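Enquirer: Model the following, please.
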Amino acid sequence: MKASLPKLVVFAAVFAVAACSAMMKLTISGGLERPVVRFDDGREACVDYLDVRDVAAPGRSLWTLRAVGVRCAMVGHIVYGETPRGFMVETPPTPLSADASYEILGMGLTTNLMSKVPWSGGLRIQYRDGRWREASVARGAPGT
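Expert: Next comes the predicted model:
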């Protein structure tokens, strides 16, 4: 059975849209005890999942949030250790330490009127000399 050109074009378009995703820029501010994660320089984001991990312990979550009952919940920022409305805690928060390196990973959906495209974002950070800094990535290290 031979597929017609219009059917192939429709199939290719649907497949291409399904494979789309967007990147979200994550930033961090505040102190070591209560850092604040913001999305795309302070705009609200529809967040499904946020995970904070210790780089020295791959796969170990220090704090994990997930949206409850929906695919994502709108937030302007998330404060470490505080559960925003519409989220549940999957991993309770562990205190953070100065000079340790952390990864923050987030996922959600864009809020375009025409479509909801999945987004993801990540940040590798370290609290040094009284402020958050981008953590360097060791070349050739396991998991990098």
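Enquirer: can we go C-alpha only for contacts and neighbour counts from here?
Expert: Fine.
Enquirer: how about the spatially most central residue of the chain, secondary structure?
Expert: Here the mean C-alpha position of the chain is nearest to the C-alpha of residue 106 (C-alpha atoms, centre = their mean), at a distance of 1.0 Å. At residue 106 the chain is in strand, as set by DSSP: H, G, I helix; E, B strand; the rest coil.
Enquirer: Next, find the distance separating it from residue 129.
Expert: Plainly put, residue 106 is 26 Å away from residue 129 if you go by C-alpha to C-alpha, to the nearest Å.
Enquirer: again with residue 5
Expert: 62 Å.
Enquirer: Not counting sequence-adjacent ones, nearest residue to residue 53?
Expert: residue 61 (4.5 Å; C-alpha to C-alpha, 6 or more residues apart in numbering).
Enquirer: next up, for comparison:
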Amino acid sequence: MRLHRVLPRALVVLQVLLLTACQPPLEVTLASGNERLPGPVFLVDEPSQDGGPPRYDVIRVLSADGTQVWHVRALSFGGTRGRRVVYGEVPEGFETVQPPQPLESGRLYSIGVSGEASGALRFIVGQDGDVRPEK
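Expert: The predicted structure is shown next:
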């Protein structure tokens, strides 16, 4: 057995797991059951903040194949942010890194928010333009 090769890799994996386990989660949900194109609304909540605003600096939306379709980032890092995110609308205190591409019917996407905490939601755009969480 090659313990001298396996042990360093195992330690790296353990460190990554410990670091990611310490990061508090953000809950990302659709604002309602009636969200539609072109600008569905998402809510971001951080349960560990006991009702306080969530902490995130980056918003990214990716298609199922990993193509980035929208990316914004905060102008100043480490602060608290609003709970409401509208696809394609740059939140106050953010700047556009990649402008929004139109979301397409029949496709799967994911929205991710990250910073001091992180979270994501996978969602589907129906053929009629309705937006719902992936099941």
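Enquirer: got the contact list for the residue nearest to residue 53 of the first structure?
Expert: Contact analysis of residue 61 of the first structure by C-alpha atoms under 8 Å, 6 or more residues apart in numbering lists 51, 52, 53, 54, 91.
Enquirer: Please name the nearest non-neighbouring residue to the counterpart of the residue nearest to the centre of the first structure in the second structure.
Expert: By TM-score structural alignment, residue 106 of the first structure lines up with residue 113 in the second structure. Spatial nearest neighbour of residue 113 of the second structure, excluding adjacent residues (C-alpha to C-alpha, 6+ apart): residue 59 at 4.6 Å.
Enquirer: Tell me how many other residues crowd that neighbour.
Expert: 25 (other C-alpha atoms under 10 Å).
Enquirer: And the helices in the first structure?
Expert: Using DSSP state H, the helices of the first structure run over 5-18.
Enquirer: As a check, name the ranges of all strands in it.
Expert: For the first structure, strands defined by DSSP state E occupy the ranges 22-23, 26-29, 36-39, 45-54, 61-67, 73-75, 77-79, 87-91, 101-109, 118-128, 131-134.
Enquirer: how about the ones you listed in a markdown table, adding distance to residue 10 of the first structure?
Expert: Shown next, in a markdown table, are these (distance: least, C-alpha to C-alpha, whole Å):
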| stretch | distance to residue 10 of the first structure |
| --- | --- |
| strand 22-23 | 22 |
| strand 26-29 | 35 |
| strand 36-39 | 34 |
| strand 45-54 | 29 |
| strand 61-67 | 33 |
| strand 73-75 | 32 |
| strand 77-79 | 39 |
| strand 87-91 | 37 |
| strand 101-109 | 24 |
| strand 118-128 | 21 |
| strand 131-134 | 43 |
